[in-house]
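**Q** sequence and predicted structure are below.
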Amino acid sequence: MASYFGYNRELMVLFLQMFSPAECLEFIEANEQPRPLVIRANTLKTRRRDLAQALIQRGVNLDPLAKWSKVGLKIYDSPVPIGATPEYLAGHYMLQSASSFGPVLSLAPEPNERILDMCAAPGGKTTYVAQLMRNSGSLVANDLKKQRLKATVANLHRLGVKNCAVANYDGRKLPAVFTGFDRVLLDAPCTGMGVIARDPSIKTQKTEKDVHRLAHLQKELLLAAIDAVDAKSASGGVVVYSTCSVMVEENEAVVDYALRKRAVKLVDAGLEHGKPGFTRYQQQRFHPSVGLTRRFYPHVHNMDGFFVAKFKKYANALTHRDTDDNIEDDGLSKRAKRKLQAANQQASDNVQANVDEDLSAASEDEEEAQGSSEEEEEADDENEEEAVAPPVVATKPASKGKATPTAAPKAQEAQEARAPNKFANKKPQKGGKPFNKFQGGKSGGGTTVKSGGGRPGGFTGGRATTATGEPKPPKQKRFMDNKMAQVRMQKRQKK
């Protein structure tokens, strides 16, 4: 079906997700038929009856648009270009699609109000708003593209609008410039999936990526439009959001997002025609009030596809829900969210249990490592004791009773230089006792060491001895070794 009607495959998949196969075929076939030409009588300069009589005299075949419109005329055929008649040049009417009447009728502007049209070009809805305001109050027509504003200014002059100021700002930043409006109209940029009959290039140029990109922009614009309106307005506090697209991602999903991000509520759009919006779509569940929005289809209403939603702002302060900066939403139902929360909690509990188990195992390994490290440190200290023991020297009695050492071998001096003494920088303990037990008492006190039993270089292999030749008790060494092991363990635990 996509190749037969000239659509790309992505768009056809999106349409089949929204409609049943039979209704999708009706929608596609309706897009192949041209829409009726519609004009809107400008009541600032004429009445619809007088305009109809003037055009009939020129051979134009026309009828009133519908019961819901008091200014629309449907043109069937015309012997003259309908956009070049004297009545058109005089500003008696405006060429405008029937579906674009809906947003202005839903906005319901009143005289002497402050109203903003955020995306105004080329000015069809703006001039209709000024017409309903009877050229009173203040109207701001804003658009991002400066080139399109030229057509807006031309239409304002041609139709005799005098209460409108034209602005060229990014709509997302507009609340920093203009605020305090009674009503705001936002006809947001969209993919144009409802006006394929007017622009067949949409069939091949638009993709699903464009839908999501524009949906993000529409959310930002809608939040800005809500921020620009004054909730304390006696007659207004109204925001109307509309698109010429039938995609749910650009319509109901955007409206549901605004309901969660701002202090607004949906009210009846005030339109007699149109179908209610979706409250659920595939796996997404929207707020029940989204059913108050209105949808228009070419195969049902014989007009361009359109969407209209009307908000009422009840507070100027941001809601607590706006603290979340994520612009996207999962759109899950409450039941699905509860299941997801339960699964996340179960996963968190499992992770915590694994962490506790790992910590207990690590503590056991740490205790074992502590015991083995103490044994290794004791062995290392014994080896260091052997390495730093003083060399054996031969002594001979002196004349005054002092021991005079002989010269040590050069190899012995080199070995002593290579063996560092880790206790060399330690301060002595209290009571004047040396910290290093290998450092003897006072010099010349007759302290000697027992020979190492033939070790190379003259190093001893036993412990230090006292003057009587008995081995020194190792209690102080064990105490210090245990103390140092405890200090090392405390440092490791702190790290």
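**A** Received it, and whenever you're ready, just let me know what you need. Numbering: from 1, shown residues only.
**Q** hey, let's count contacts and neighbours off CA atoms from now on
**A** OK.
**Q** just the helices in the stretch 51-200 of the chain please.
**A** Here the stretch 51-200 of the chain has its helices, by DSSP state H, counting those that start in this stretch, at 86-89, 101-107, 124-132, 146-158.
**Q** please identify the most buried of those helices.
**A** A comparison of the helices of the stretch 51-200 of the chain by mean neighbour count, using mean count of other Cα atoms under 10 Å, puts helix 124-132 on top with a mean of 24.
**Q** need the helices of the stretch 51-200 of the chain in a markdown table with distance to residue 370, can you?
**A** Shown next, in a markdown table, are these (distance: least, Cα to Cα, whole Å):
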| stretch | distance to residue 370 |
| --- | --- |
| helix 86-89 | 97 |
| helix 101-107 | 78 |
| helix 124-132 | 82 |
| helix 146-158 | 76 |
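**Q** helices and strands around the helix or strand hosting residue 372, which ones?
**A** Using DSSP states H and E, residue 372 sits in helix 334-387. Helix 334-387 sits against helix 475-494, with contacts defined as 3 or more Cα pairs under 8 Å, 6 or more residues apart in numbering; DSSP states H and E.
**Q** buried set for the helix it packs on?
**A** 481, 485, 489 (16 or more other Cα atoms under 10 Å).
**Q** tell me who's in contact with the first one.
**A** In other words, residue 481. Each residue near residue 481 by Cα atoms under 8 Å, 6 or more residues apart in numbering is listed here: 374, 377, 378.
**Q** which one of these sits closest to residue 20?
**A** Checking the contacts of residue 481 against residue 20 by Cα to Cα gives residue 374 as the nearest, at 78.1 Å.
**Q** which residue packs closest to that closest one, ignoring adjacent ones?
**A** Sequence neighbours aside, residue 485 is the residue nearest to residue 374 in space, at 6.2 Å (criterion: Cα to Cα, 6 or more residues apart in numbering).
**Q** what's the angle from the helix holding residue 372 to helix 475-494?
**A** Computed by axes from the mean of the first three to the mean of the last three Cα atoms, to 10 degrees, the angle separating helix 334-387 from helix 475-494 equals 150 degrees.
**Q** where along the stretch 51-200 of the chain do the strands fall?
**A** Taking DSSP state E, counting those that start in this stretch, the strands of the stretch 51-200 of the chain run over residues 61-64, 72-77, 93-95, 114-117, 138-142, 164-167, 183-187.
**Q** the last one - contacts with which helices or strands?
**A** For strand 183-187, the elements it packs on are helix 101-107, strand 114-117, helix 208-228, strand 238-243, judged by 3+ Cα pairs under 8 Å, 6+ apart.
**Q** repeat that for the first one.
**A** Here strand 61-64 is seen to pack against strand 72-77 when contacts are counted using 3+ Cα pairs under 8 Å, 6+ apart.
**Q** next up, a structure to set beside the first:
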Amino acid sequence: MFLPEIDDRCHELAERYGVRPYMVARYLTFLGRSETERLLKHMEDIRPAIRTNTILIDPEELRRVLEEKRGFELKRCPEPVDVGFWILNDPPISIGATLEYMMGYYVPQDAASMLPPVVLDPKPGDRVLDACAAPGGKTTHLAQLMDNEGTLIAIDVDPDRMRALKSNLARCGVANAVALRMNALDLPSTDWEFDRILLDAPCTGEGTIHKDPSRKTSRDPEDIATCARLQRRLIDAVVDVLRPGGVLVYSTCTFSPEENELIVQYAVDEHGLEPEPVDVGWADRGLRVPGVEPKVRRTCARLYPHRHGMGIFFVARLRKPLS
């Protein structure tokens, strides 16, 4: 656990931006003063976004309808998440109340959250697992990347979130997915085997502050340690059902290197997984973290509000060796 000394600078910035001093101390350690101030200043400046459901509609057709008929002002997200649009105005109709939403033409989703399914790159005919799937934003994205073909298993342990997952799959016309209430930690007890697995892991969620400002003060270092322990157990579980040569994408919406680079390093050390580059030219690389190999840092991707206009996010891609 990285717990730098909390000095007067930390208290000053923490008071100015309403966050916990330990968070500031960690940002300063890994990012420096200038980047830390920019991050804190823009942490809540994230535009809402929607992702086109290409199972049902083309992105430009959706854009035309929403701009001409619903009063939206939209800006296309950059490749490779260019099926998404940022919403530039306050539309006269809520994004969850339009006819197009109810018909499943789009999914409200932060632009950063569109990246993990693209990095996983599932193909039609693949066997794919979304290991922490609810409420289904990434699951429906996986389905459209698979052309609604193959086998997509979506599991989650939370019964309330499972209802949202099933509703979103139905609304979006997903035909290749099965939603199961299941704890991902129980995967080793099955005889399943997957070509590709997405593990968007439970985390401390610093990247959600723009949606939930209470997150600025609602977590402490013990929460980071708790999440990291769970994330390591989840890695153990999903690797067990990943076929040799298969691909795992690991993602979180938090800053903590204990939940990011160090989890990827754990997967490399304990399971022999090989990190592969996340080829997004505009993303940052991983942090320089003690105990993390350069090949791990260089292959990971990080997103920040002040640099990318997206919430704090982390993505890594790993491949299981053939033998």
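**A** Received the coordinates, thanks. All values reported here derive from a predicted model rather than from experimental measurement.
**Q** select the longest strand from structure 1.
**A** Identified as the longest strand of structure 1 according to DSSP state E is strand 306-313.
**Q** corresponding residues in structure 2 for that strand?
**A** Strand 306-313 of structure 1 lines up with residues 313-320 of structure 2 when matched by TM-score structural alignment.
**Q** structure 2: which residue goes with residue 112 of structure 1?
**A** Match for residue 112 of structure 1 (TM-score structural alignment): residue 125.
**Q** ok, that match to residue 195 of structure 2 distance?
**A** Plainly put, residue 125 of structure 2 is 10 Å away from residue 195 of structure 2 if you go by Cα to Cα, to the nearest Å.
**Q** of these two, which one has the most company?
**A** Set side by side, residue 125 of structure 2 and residue 195 show more neighbours around residue 195, with 19 against 15, by other Cα atoms under 10 Å.
**Q** I'd say residue 105 of structure 2 and residue 53 touch.
**A** Yes: at 5.2 Å, residue 105 of structure 2 counts as touching residue 53 under the criterion of Cα atoms under 8 Å.
**Q** what sits in contact with each of those two?
**A** residue 172.
**Q** who has more neighbours, those two?
**A** residue 53 (25 against 22).
**Q** what does the more buried one align to in structure 1?
**A** Going residue by residue (TM-score structural alignment), residue 53 of structure 2 aligns to residue 42.
**Q** show me what contacts that match?
**A** For residue 42 of structure 1, the contact set (Cα under 8 Å, 6+ apart) comprises 48, 71, 91, 92, 93, 94, 128, 131, 159.
**Q** so what does residue 72 of structure 1 match up with in structure 2?
**A** Correspondence of residue 72 of structure 1 to structure 2, assessed by TM-score structural alignment: residue 84.
**Q** quick one: neighbours of that match, just the number.
**A** Neighbour count of residue 84 of structure 2, defined by other Cα under 10 Å: 27.
**Q** so what's it up against?
**A** Counting by Cα under 8 Å, 6+ apart, residue 84 of structure 2 makes contact with 49, 50, 51, 52, 59, 76, 77, 111, 114.
**Q** same thing with residue 246 of structure 2?
**A** By Cα under 8 Å, 6+ apart, the neighbours of residue 246 of structure 2 are 194, 195, 196, 319, 320, 321.
**Q** same question for residue 280 of structure 1.
**A** Contact analysis of residue 280 of structure 1 by Cα under 8 Å, 6+ apart lists residue 286.
**Q** what of residue 86 of structure 2?
**A** 47, 48, 49, 50, 74, 75, 76, 77, 111.
**Q** go again with 7 Å.
**A** 47, 48, 49, 50, 74, 75, 76, 77 (Cα atoms under 7 Å, 6 or more residues apart in numbering).
**Q** okay, the residues you listed in TSV with neighbour count and distance to residue 295 of structure 2 next?
**A** Putting the contacts of residue 86 of structure 2 into TSV (neighbours: other Cα atoms under 10 Å; distance: Cα to Cα, whole Å) gives the following:
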residue	neighbour count	distance to residue 295 of structure 2
47	17	33
48	19	34
49	23	32
50	23	33
74	18	38
75	14	35
76	18	32
77	18	29
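**Q** before we move on, the earlier item: may I ask which of the contacts of residue 246 of structure 2 has the most neighbours?
**A** Counting neighbours by other Cα under 10 Å, the top entry in these is residue 196, with 24 neighbours.
**Q** show me what that one lines up with in structure 1.
**A** Counting by TM-score structural alignment, the partner of residue 196 of structure 2 is residue 183.
**Q** ok, that match touching residue 115?
**A** Yes: counting by Cα atoms under 7 Å, residue 183 of structure 1 touches residue 115, with 4.9 Å between them.
**Q** nearest to the spatial middle of structure 2, which residue is it?
**A** Closest residue to the average C-alpha location of structure 2: residue 113 at 4.3 Å, with Cα atoms, centre = their mean.
**Q** tell me how far that residue lies from residue 84 of structure 2.
**A** Distance, residue 113 of structure 2 to residue 84 of structure 2, using Cα to Cα: 10 Å.
**Q** ditto for residue 286 of structure 2
**A** Distance of residue 286 of structure 2 to residue 84 of structure 2, given as Cα to Cα: 24 Å.
**Q** can you check residue 288 of structure 2 too?
**A** Going from residue 288 of structure 2 to residue 84 of structure 2 by Cα to Cα gives 31 Å.
**Q** please apply the same query to residue 289 of structure 2.
**A** Residue 289 of structure 2 is 32 Å from residue 84 of structure 2, by Cα to Cα.
**Q** got it, and residue 153 of structure 2?
**A** 24 Å.
**Q** kindly report the same for residue 108 of structure 2.
**A** Distance, residue 108 of structure 2 to residue 84 of structure 2, by Cα to Cα: 9 Å.
**Q** now do the shared contacts for those two.
**A** Counting by Cα under 7 Å, 6+ apart, the residues touching both residue 108 of structure 2 and residue 84 are 49, 50, 51.
**Q** ok so, going back, I'd like the strands of the stretch 51-200 of structure 1 laid out as a markdown table, including distance to residue 239 of structure 1.
**A** Below are the strands of the stretch 51-200 of structure 1 laid out as a markdown table (distance: least, Cα to Cα, whole Å):
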| stretch | distance to residue 239 of structure 1 |
| --- | --- |
| strand 61-64 | 29 |
| strand 72-77 | 24 |
| strand 93-95 | 24 |
| strand 114-117 | 10 |
| strand 138-142 | 14 |
| strand 164-167 | 19 |
| strand 183-187 | 5 |
